[in-house]
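A.B. asks: Any chance you could fold what I've pasted below:
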Amino acid sequence: MRMKIMATSLLQTLGLGLLGPAACLATLLLGASSTSAGAAGGADAALAPPLTIIVPFTPGGDSDLSARALAPFAQKYLHASSVQVLNKPGAAGQGGVPSTKAFLEATPDGNTVLMGRGGNIAVAPALMVHAPYTPEDFTILAVLQIDPLVCAVRADSPYQKPRDVVDDIRARPGAVRYSTAGIGSVQNLSVLYFVKISGLKPDGVKAVHLASSGDATRALLDGEVELSCGSVLLMVPHIKSGRLRGLFGTSPTGRLAQLPAMPSAQEVGLRDMSKMVGWSVLVAPPKMPAPALARWRTALQKIADDPQWVNGIEQSGGLVAIKSLPRPAEFVNDQFNLYEELGINLGLRK
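C.D. replies: Coordinates of the predicted model:
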């Protein structure tokens, strides 16, 4: 059995630092973690067994709220007699890793699934030398949504475009500061990746590690740092109010609908930055029987066409990914490989 080596200083932030804007999906919730059988598709429908969606984090985070937003739709299209969202966060500071590992022992009958985020499914194991699991250990049902980032500076910053940031880092190594939600957070890794693909050394920028993504945004607003990359929900209001200037967004589909005047990463010559996104993924235990897998994938295709669920994703600043990523396991494995390589190159693996 592979050893678990938990790098607490790294994983403390993965639960929060890699959170995207899924919290806004709370508007879709029906007010409870379990929905009634009456919503499952009508009295005449043959009801399937109860469904449990495991969340390896505490209530209120993106994984939790994504699961609760999905629950009524999963019940409707799977004809489940009930759906329970069950939080199993494990010990504090471990980024959901222990509970995610334990989930691999669940019965692969399709009645117990796990709602993961990029942090616990890909980034955490990628940054661990002796990871307790990799994405290949799971049955990947679907990537539900992708949450792009916005890299921004203060409105009064001399940086007008990404090239200005690169030139300043090159001219003043170590002087340019950026805020993060902690070591290994998306704010941390996205800026380091930006520096890497721009041909600069990682020590050319100075990280200011804070407790949360909200704190990272506030540090930028208060002038404590020169640069930060954060979620659409956190950045867009301040860009629209004129307090921040968006340099680019990392949406793989181009410009963000919320900020049509801001260029995409592709437009500013940073195509690979579109890999730096948050995401929610629904997984099952390994060796899931083909009928159970087919049942879930059929239901997920129907969920992807449900305007109420789609509207919730879009209102949160996310991109619906169920149909745009027909090979979800390939996407998740690519993300794992990206962060593993980045961790090795930057000396972040513990």
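
A.B. asks: make it CA atoms for all contacts and neighbour counts henceforth
C.D. replies: Fine.

A.B. asks: residues contacting Leu189?
C.D. replies: Shown in contact with Leu189 (Cα atoms under 8 Å, 6 or more residues apart in numbering): no residues.

A.B. asks: Can you list the buried residues in the one helix or strand it maps to?
C.D. replies: Using DSSP states H and E, Leu189 sits within helix 186-197. Residues of helix 186-197 classed as buried by neighbour count (16 or more other Cα atoms under 10 Å): Val186, Gln187, Asn188, Leu189, Ser190, Val191, Leu192, Tyr193, Phe194, Val195, Lys196.

A.B. asks: can you pull out the helices in the stretch 201-350 of the chain?
C.D. replies: Taking DSSP state H, counting those that start in this stretch, the helices of the stretch 201-350 of the chain run over residues 213-221, 232-240, 290-304, 307-315, 328-346.

A.B. asks: for comparison, sequence B:
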Amino acid sequence: MQQYATPRRKILGALPALFLAGAALVGMAPTAARAAYPERPINMIVAYAPGGGTDIIARVLAKYMEKYLGNNAAIVVQNKPGAGGAIGFGAVAAAAPDGYTIGFINTPNVLTVPIERKATFTWESFDLLGNVVDDPGNFSVHADSPYKTLGELAAYAKANPGAVSYGTTGIGSDDHLATMMFEKAAGVKMNHIPFKGAAEVHKAIASKQIVVAAMNIGEALQYAKGGTPLRNLGQMSVARTNLAPGLPTFKEQGFDIVMASLRGVAAPKGLPPAVREALVKALEKTVQDKEFQAQAASYFAPLRYLPPAQYAAELQNGDATFRALWKEMPWSDK
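C.D. replies: You can find the predicted model right below:
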């Protein structure tokens, strides 16, 4: 029987090598797991209808993020419009924090919805990946409209209370808040008609169902380029933007109103650190990509990249601002 036994000395001698080999395999396991992400398609939720500014930039962005994520990544854009963006934002916040659901969150809606009513999210419900777009507000009218300035619009609205209808992307949106500020500054009352996204507002102004389309300047310029007969009355930026250098600001026309929409990418709170890092880096590289920048410019999407920490600070400041505004001028339609 002794010829089949392994000497004790040989077994003891082999133990260190076996231990090192096992340790090496254990050490490689997390690396292999990280390298595998993503292993299936990633859903990117857009809280507005197809064809709007957020939807368009999301579809462009997704293709570049796929490239920078690697591993044959696939990102599928899903539209979940309604309730001023609350349906889509809530869907992102409620998803499993596994890296397979991300989405765009838009200000001020992601901040104002939880202020005005009970919501399933706040801005702190998300792992922020970075901001992408900062698009100033604007008033557009149909090209056949008699109004060529904000002053002319205000004069008609004052003489005809409630006769001027205006469309927005929802209650508490940047469009809605800005128009309420305009009403207060001009001493007028207009008729609010909320829609599920900029694409629906666009259809309404193109078919003359509304008098004013309160929409971001980038979206308005994009629709005009596509052939919609629009006239823009003013942009809500501090100074004239490069997008529309010939268009006066609201302030230049006597209405001290500054309003814009940040459009950034977020995920459910609690992502695994390695997954979060991969998504943050892919987004940053996308926004820095010259081809992406050129495509964004062709869609009149004004880029303003903010990394997660700066994005969080911007949202925190905005939250405080809108909470103070709610106390002064509640915006919920009665």
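
A.B. asks: After superposition, what is the TM-score?
C.D. replies: Overlay of the two chains. TM-score (TM-score structural alignment, normalised by the length of the second structure): 0.68; 295 aligned residues with a Cα RMSD of 4.0 Å.

A.B. asks: quick one: what's aligned to Asp306 of the first structure in the second structure?
C.D. replies: In the second structure, the residue paired with Asp306 of the first structure is Asp289, using TM-score structural alignment.

A.B. asks: and its match, how many neighbours?
C.D. replies: Neighbour count of Asp289 of the second structure, defined by other Cα atoms under 10 Å: 12.

A.B. asks: how deep is Met241 of the first structure tucked in, by neighbour count?
C.D. replies: Quick fix: residue 241 of the first structure reads Ser, not Met. Ser241 of the first structure has 10 nearby residues by other Cα under 10 Å.

A.B. asks: same check, this time on Met262 of the first structure
C.D. replies: 18.

A.B. asks: Run through the residues that contact it.
C.D. replies: Neighbours of Met262 of the first structure in contact, by Cα under 8 Å, 6+ apart: Gly246, Leu247, Phe248, Gly249, Arg255, Leu256.

A.B. asks: Give me the distance between the equivalent of it over in the second structure and Val280 of the second structure.
C.D. replies: Aligned counterpart of Met262 of the first structure in the second structure: Leu247 (TM-score structural alignment). The gap separating Leu247 of the second structure from Val280 of the second structure is 35 Å, by Cα to Cα, to the nearest Å.

A.B. asks: got it, and Asn242 of the second structure?
C.D. replies: Distance of Asn242 of the second structure to Val280 of the second structure, given as Cα to Cα: 28 Å.

A.B. asks: neighbour count winner among these two?
C.D. replies: Val280 (22 against 8).

A.B. asks: That one matches what in the first structure?
C.D. replies: With TM-score structural alignment as the criterion, Val280 of the second structure matches Arg297.

A.B. asks: tell me the contacts of that match?
C.D. replies: Leu141, Ala142.

A.B. asks: Please repeat the previous calculation with a cut-off of 10 Å.
C.D. replies: Leu78, Leu141, Ala142, Pro291, Ile303, Ile322 (Cα atoms under 10 Å, 6 or more residues apart in numbering).

A.B. asks: how far apart are whatever helix or strand the second one lives in and its match in the second structure?
C.D. replies: Leu141 of the first structure is part of strand 139-147 when elements are defined by DSSP H and E. Average distance between strand 139-147 of the first structure and its aligned residues in the second structure, after superposition and using mean Cα distance after the TM-score superposition for the first structure, equals 1.6 Å.

A.B. asks: Is there a neighbour count for the equivalent of Ser280 of the first structure over in the second structure? I'd like the number.
C.D. replies: By TM-score structural alignment, Ser280 of the first structure lines up with Arg263 in the second structure. When neighbours are defined as other Cα under 10 Å, Arg263 of the second structure has 24 of them.

A.B. asks: Does Arg263 of the second structure touch Val132 like I think?
C.D. replies: Yes - proximity of Arg263 of the second structure to Val132 meets the contact threshold set by Cα atoms under 10 Å, at 5.8 Å.

A.B. asks: list the residues that contact both of those two?
C.D. replies: What both Arg263 of the second structure and Val132 touch, as defined by Cα under 10 Å, 6+ apart, is the set Ile57, Ala58, Phe104, Leu303, Arg304, Tyr305.

A.B. asks: contacting residues for Thr54 of the second structure?
C.D. replies: Contacts of Thr54 of the second structure by Cα under 10 Å, 6+ apart are 46-48, 104-106, 133, 197-199, 219, 262-264, 301.

A.B. asks: Taking the contacts of Arg297 of the first structure, tell me the two that lie furthest apart.
C.D. replies: Within the contacts of Arg297 of the first structure, Pro291 and Ile322 form the most distant pair, 19.2 Å apart (Cα to Cα).

A.B. asks: Looking at these two, which one has more neighbours?
C.D. replies: With neighbours defined as other Cα under 10 Å, Pro291 of the first structure and Ile322 compare such that Ile322 has more, 23 against 11.

A.B. asks: dump the residue contacts of Leu293 of the first structure.
C.D. replies: Contact partners of Leu293 of the first structure, counting by Cα under 10 Å, 6+ apart, are Pro108, Asp109, Gly110, Thr139, Ile140, Leu141, Ala284, Lys287.

A.B. asks: How many neighbouring residues does the closest residue to the last one other than its chain neighbours have?
C.D. replies: Closest residue in space to Lys287 of the first structure, ignoring its immediate chain neighbours: Pro108 at 6.5 Å, by Cα to Cα, 6 or more residues apart in numbering. Counted with other Cα under 10 Å, the neighbours of Pro108 of the first structure add up to 19.

A.B. asks: The closest residue in space to Asn111 of the first structure that isn't next to it in sequence and Ala299 of the first structure, how far apart?
C.D. replies: Of all residues not flanking Asn111 of the first structure in the chain, Leu51 sits nearest, at 4.7 Å (Cα to Cα, 6+ apart). Remark: distance between Leu51 of the first structure and Ala299 of the first structure (Cα to Cα) = 13 Å.

A.B. asks: Thanks again, I'm all set now.
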